[in-house]
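Enquirer: My questions concern the predicted model and sequence given below.
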Amino acid sequence: MNPTVSVAVVWNRHGPVPITWGTPVHLQKALEGLALNPVLPEGLVRRLIAHRRGEVAARPDLTTGLIDEMIGTGEPRLLRALAFNERLPESFRLRLARHPDAAVLAALAAGCRHGTAREVFELLLTASEPTTRKFLAENKAMPDDLRERLAADPSAEVRATLARHWPAAPEHVRRALLTDADDGVREAACSAHHPGLPLPDLVPALLADPVTRAGVVRHLALDERTARWLAQDPDADVRVELARHPRLPAELRDVLGADANPRVRVGVFQRQDTPEPLRAAIHADLGAVPLSFGGDEQLERAVASGELRMLRLEWVRADPLPHVGSPYPCFRASAASSHEALPPEAVARLLADDEQDIRWIMAEHAPHLVDAATAERMDREFNPADTNFAPWRPADVLRFPAQVLRRFATDPDPRMRCLAPRDPDLPGGIAAALAADPAAEVRHAVAGHHNLPEHALVALLDDPDERTVHAAAGSLWLPVREMERLLRLAEL
C-alpha cells in the first residue's frame, strides 16, 4: 500500500508537527503502538518521551533514568500513566504522591498495589480532591488501619464508596458506616449485595430505616408477622428481597408471585419451592423482552426480563441434569454453567440448544467436548451485536486444528479469515496474503504474526486502518530501522 497525503499532525516537544507527503496517514497510531513495543530499544524509548503521550509511560521495562526523565517533563499524560504503572519503583511512587496535580494523585491512588509503601498511602490520604480518596476507599491494597480513616472522611461520597467496597471492614468501621448521618452512606453499607450479616444489635434500626431495609431483609430470621409487614412495603426492592428469602411463608410467596412489580415476580420465579404453574405463568408473562420501553412500567418490565434471562441459579447448578431440557432458558444456562460434570449426550443437547447464549456457555464450560465442526458452526453463527462481552467470540475458548485455521485463510467471510493467524506455524505466504486482505480486521489480525514477511509487515505501517497500523508498529518483528524511521518522521 502506498503512503498517502494527509493534513493530520503529531506532537513532539516543540508542539504539533504536520504530516507531510510520504508519511503514514496514521503516524500518531504508529507511535502509540511503537511506545508499547516490547522490543523497542531503550534509546528509542527515550526519544519517544518527547512525544509527551502516556503510552510509553505504561511500559513494564522502564529504567530509573527513563522514569526520571518522564517526571522531569511535567507532562500530565506521562505522569498519570506512570502513576498507574504497577512496575513503578516505590521511590518514584513516593515522588508522585507529593505531586500537586489532582489527576496524578487519583491515578496513583487507583494504581497502588500490594507492597506499596505505607508513606504513599499516608500522603494520598491528605489529598484535597475527594476523587483521590474515593480511589483509596476502593483499593484493597491499602493497610486497614489507614483505610478505616476514610470512614470519617468529610465527603459523604468517599464514605459511601468505602462502605460499598469494604463490606468486611472491622466492626467499628461497619458500625460507623451503618449509622452514618448520610442516607447514601447507610444504604451503601447495608447493600443487598453485601454477603455479610450486619451487626446484630443494629438489625432493628436497619429494618426500621427505609434506606437500609432492603439490604437487611436477607439476613432476618424471618417470622410471619415481619414477612406480612414487608410484603406491604411500598419499596419494590424490599419486596424483591423478601421474595427471595428462604423462610418466606408459602402463602406470601404466592401473593408476591402476583405482585404488581415484575422484578418481585422474578424473585418468586427463581425460588426452588415455587409451584410449577406459578413459575410457568411468570415466565410466560416476562420471558419475552418488551418491544416498547415507554414509561416507568415498561422500563421495569424490560429490567425484569433482563434479570430473568441472566438468572444463574445455584440450586440448578448443584443438580443440573434434570434441567437440561427445561422450558426456561435460564435453567438450561444454569445447567450448562454447572461445575458438575454432565454426560456427553447432555452436553451435546446444550451445544445444539435453540438459544445461542446457552450454546456459548456450554462450549465455554466443556471446550474439550466440542468437535471442530461444531466449533466452526458456533463461530460462524456468532453475531458480535448479540453480546455485551465484546471483543469475544466462541473461537476464543474453542480450538481449531492447524489445517482448519489455514482453510479459514481463504474463507469468504472475513470474520473467519481473522482466525487463520491463530495458527502459530502459519506459512509466510499465507500470512502475506492476509496482510493484503481487503478487510481491515483481517490485516489487523495478522499484523503481529511472527511468520509475516518483513516487507508485508512494513507495508502495514502505511495501512489506511489505524488499528492495523498500531498493531504493526507494536510487532515484535518490526525492524529497528523502521522504528527509527517512524521517529524521524515525527521529528522525535
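Expert: Now that the structure is in, tell me what you want to look at.

Enquirer: from here on, contacts and neighbour counts on C-alpha atoms
Expert: Noted.

Enquirer: Grab the nearest non-local neighbour of H450.
Expert: Among residues not flanking H450 along the chain, W477 sits closest, at 6.4 Å (C-alpha to C-alpha, 6 or more residues apart in numbering).

Enquirer: again but with D182, I slipped
Expert: Distance criterion C-alpha to C-alpha, 6+ apart; nearest residue to D182, sequence neighbours excluded, is A156 at 6.8 Å.

Enquirer: give the contact list for the one you found.
Expert: Each residue near A156 by C-alpha atoms under 8 Å, 6 or more residues apart in numbering is listed here: D182, G184, V185.

Enquirer: would V10 count as being in a strand?
Expert: Yes: counting by DSSP: H, G, I helix; E, B strand; the rest coil, V10 is part of a strand.

Enquirer: what about it, how many neighbours?
Expert: Using other C-alpha atoms under 10 Å, V10 has 18 other residues around it.

Enquirer: All the helices of the stretch 151-300 of the chain, residue numbers only.
Expert: Residue ranges of the helices in the stretch 151-300 of the chain, as given by DSSP state H, counting those that start in this stretch, are 156-165, 171-178, 183-189, 203-208, 213-217, 224-231, 236-244, 250-256, 262-269, 276-286, 295-310.

Enquirer: Adding distance to L94, write these out as JSON lines.
Expert: JSON lines is the format used below for these (distance: least, C-alpha to C-alpha, whole Å):
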{"stretch": "helix 156-165", "distance to L94": "23"}
{"stretch": "helix 171-178", "distance to L94": "28"}
{"stretch": "helix 183-189", "distance to L94": "31"}
{"stretch": "helix 203-208", "distance to L94": "42"}
{"stretch": "helix 213-217", "distance to L94": "40"}
{"stretch": "helix 224-231", "distance to L94": "52"}
{"stretch": "helix 236-244", "distance to L94": "45"}
{"stretch": "helix 250-256", "distance to L94": "56"}
{"stretch": "helix 262-269", "distance to L94": "49"}
{"stretch": "helix 276-286", "distance to L94": "55"}
{"stretch": "helix 295-310", "distance to L94": "44"}
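
Enquirer: dropping in the other structure now:
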Amino acid sequence: MNRLLCGLAANPALPPELVDRLIALAAAGPEPSAPSDPAGLPADCLADLLVRHLSERSDLRPAQVAALAALDEDTPALLARDGHLGAADVDPAVWPLAALALLDEGRGLPEWARRFAADPDPSLRRQLASCPGLPADVEDALAADADPEVAAELAWWTTSAPVAARLARHPHAEVRQAVAGNEAVPPAALAALLTGHGLPPALSCLVCDSREIPFTHDPHCQDVDCALPPGAACDGAHGSTVQVTWARALSNPAAPPEAVAGFAEDSSVWLRLAVAEHPGLPAEVYARLAGDPVPGIRACVARNPGTGPEVSRRLAADPDVEVRRAVAHHPRTPFDVLGRLTPTTRLGPHPLPPVCAATPEELAAGAASADARVRMLVAHRHDLPPELRDRLAADPDASVAKAVAPHPGLAPERLRAMVALHGQQVIARVAANPDAPGDLLAELARHEPPARRALREIASHPNATAEALLPCLADGRARVRAAAHPALPAGIVVGLLDDPDPEVVEAAAGNPSLPPAVMAQRVP
C-alpha cells in the first residue's frame, strides 16, 4: 500500500476496472513487513485509508460494493453511511455495525432496534442507545439496561421527556450525570438534580463500582488500563460524579433559572462557570457574575447569549483581553461598543456578530469612521451594498483593503488597483476572491517577491489556469494543492507521481486530469 494508490482510490476519473484492481489489493492487505509511508503512516493505516477512499466513491457498482463489504466487519458500516447499502442489503446478524449505522442514519428497521436492545454484547447496545428515533419500547428497555453505560448513552441522546425524567432518577450516578446535559429533561427533574429535593440518592458510581471507597483517583495515574477520569473520587456520596452532574445541569438551557441562580456565588469556580453559561437567567445574576474575580467567568458571561447590552457595555472595559474579545463576538453587543474595543483588542479576521447584525445606517457610519480599525471591521462583512464595498476597496489603509479583498462582486480592475496601491499586503486576500479571473491569478502568482500565502490560495482557486498554477509548485504547501488542481497540465501531474513528498504524490494521483493509461500503469 502507498499514498499513490490512496490518491487513485479517491480519483473521480478512475476507470471501473482499476477500481476492481484496487479492491483486490485492499482484500490482499499489506505485507506483514511492509514499511511505513515516508511521512510516517504505517502500512495498515494506509490500507485503511485505501478502503475508506474506495468506500466513499459515488460510482461504485453493486459487485464492487459487495466485494468491499466482504473485506472486514467495519467496511459495511462505511458503505451504509455513504449510501451504498440500504436496509434491504443488510442482515443485522451478519453485519451488525452496518445495521446500527443505518439505524443511526434513520434508515434502519424498527425490528433491528428491538434485536440489538436484547443483544448480549453491551457495546452494540451502547451504539443503539445513541441512535435517533428509537421505538418507545426499545428506549424503555435501554433505560432499564443492567449496564449503566448503556443507560448513560441513552441519557445523552434521548429526546423523550418521560424517558429523560426517568433517567434523572436512575440509581447509578453516571446515568444522572449524562442526562443532566440533555435539554429534553423536564425542568423539574433538572431542579431535582441540582437541589436533591424529591430525588432518591444515587446508589453507585463508576468509582465505587471498581474501587474500595473512600477513593480518590491520582490525577497522574500511570495505569494504562484505568478508565477513571483524573481526580475521580467517591466516599459513598459519589462526590466527583455529582459535581459534574451539577455543572452539566447548571449550563443546561432547560434548567429552571431559580435553581441555577442559587449557585451563582458557589465557592467552586467550576460551578460558577457553569452558571455563567446558562442563557436564561435574570439580568441581575449576569450583572453579579460580570464582577466575578475570575476572568474566565466574566468571559463566559460576555459570551452568553442571554447577557444584555448593559452588561456587554460594562465588560467592554474589562482589564482582561479575552473578556473584551468575548464582548466583541456577542450578537447583542451594540455596534458602537466595537469602536471602544478596537484600540485595545485584536478582534480577528472574521465578521463579528455585531457587524453582521448592524443596520445599513450603522454600516455606513462605520465605513466612514476616522478609525481604520472600525472601517476594517465593516469591511470583513462580505454582503455589503456594492457602493459601500467599492468605497472600502479603495480605502487608503491596507488593513481595510485586505479585509474587503475577498468580497464577492469586486471587479477585476478594482482588485488590480488594490494590488497596485498596497502590494504584498493584500495579494493573498485578493487571490482568495472567488471572482478573481485566471489572468489576474497568473499575475499574482508571478509577483516578485513571491507571496507564499497568495500561492496557496491560487493553488486551490477554481479559476486558476495552468499559467497560474505552475509557480505554485515552488512552495511546499501550495505544491500539494496545485498537484490536485484539474487545470494543472497532465504531463506535470504525471511527473508529480514520483515527488519525494507523499502528500504531493497522493494529491497528484487523485487529480482527474491524470491520463487513464498512466493510472493503469501505476496500479499493480
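Expert: Done, it's in. In this text the structure is predicted, and so the values were computed from the model without any measurement.

Enquirer: Quick check: the residue nearest to D182 of structure 1 vs L426 of structure 1, distance?
Expert: 57 Å (C-alpha to C-alpha, to the nearest Å).

Enquirer: picking up where we left off before, tell me which of the helices of the stretch 151-300 of structure 1 approaches T131 of structure 1 most closely.
Expert: Proximity to T131 of structure 1, assessed across the helices of the stretch 151-300 of structure 1 by C-alpha to C-alpha, is greatest for helix 156-165 (8.0 Å).

Enquirer: what's the angle from that closest one to helix 171-178?
Expert: Put simply, helix 156-165 of structure 1 runs at 120 degrees to helix 171-178, going by axes from the mean of the first three to the mean of the last three C-alpha atoms, to 10 degrees.

Enquirer: May I see the buried residues of helix 156-165 of structure 1?
Expert: A156, E157, V158, R159, A160, T161, L162, A163, R164, H165 (16 or more other C-alpha atoms under 10 Å).

Enquirer: just stretch 483-493 of structure 2 next, same as before
Expert: A483, A484, H485, P486, A487, L488, P489, A490, V493.

Enquirer: Which one of these is nearest to A13 of structure 2?
Expert: Proximity of these to A13 of structure 2 (C-alpha to C-alpha) peaks at P486, which lies at 11.0 Å.

Enquirer: List the residues that contact A283 of structure 2.
Expert: A283 of structure 2 neighbours (C-alpha under 8 Å, 6+ apart): T307, G308.

Enquirer: Translate it into the numbering of structure 1.
Expert: Using TM-score structural alignment, the equivalent of A283 of structure 2 in structure 1 is L222.

Enquirer: Please, where are all the strands along structure 1?
Expert: 9-12, 15-18 (DSSP state E).

Enquirer: Flag every buried residue along stretch 100-109 of structure 1.
Expert: A102, A103, V104, L105, A106, A107, L108, A109.

Enquirer: thinking again about what came up before, could I have the buried ones of the contacts of A156 of structure 1 as PyMOL selection syntax?
Expert: Selection of buried members from these for PyMOL, criterion 16+ other C-alpha under 10 Å:
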select buried, resi 184+185
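
Enquirer: is it possible to export the contacts of A156 of structure 1 to TSV including distance to G43 of structure 1?
Expert: Shown next, in TSV, are those (distance: C-alpha to C-alpha, whole Å):
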residue	distance to G43 of structure 1
D182	54
G184	52
V185	51
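
Enquirer: mind checking which of the strands of structure 1 is nearest L321 of structure 1?
Expert: Counting by C-alpha to C-alpha, L321 of structure 1 lies closest to strand 9-12 out of these; the figure is 59.7 Å.

Enquirer: for that closest one, the distance to its chain's centre please.
Expert: Strand 9-12 of structure 1 sits 32 Å away from the centroid of its parent chain (C-alpha atoms, centre = their mean, to the nearest Å).

Enquirer: Packing partners of it?
Expert: Helices and strands touching strand 9-12 of structure 1, by 3 or more C-alpha pairs under 8 Å, 6 or more residues apart in numbering; DSSP states H and E, are strand 15-18, helix 27-35.

Enquirer: at 7 Å instead, please
Expert: strand 15-18 (3 or more C-alpha pairs under 7 Å, 6 or more residues apart in numbering; DSSP states H and E).
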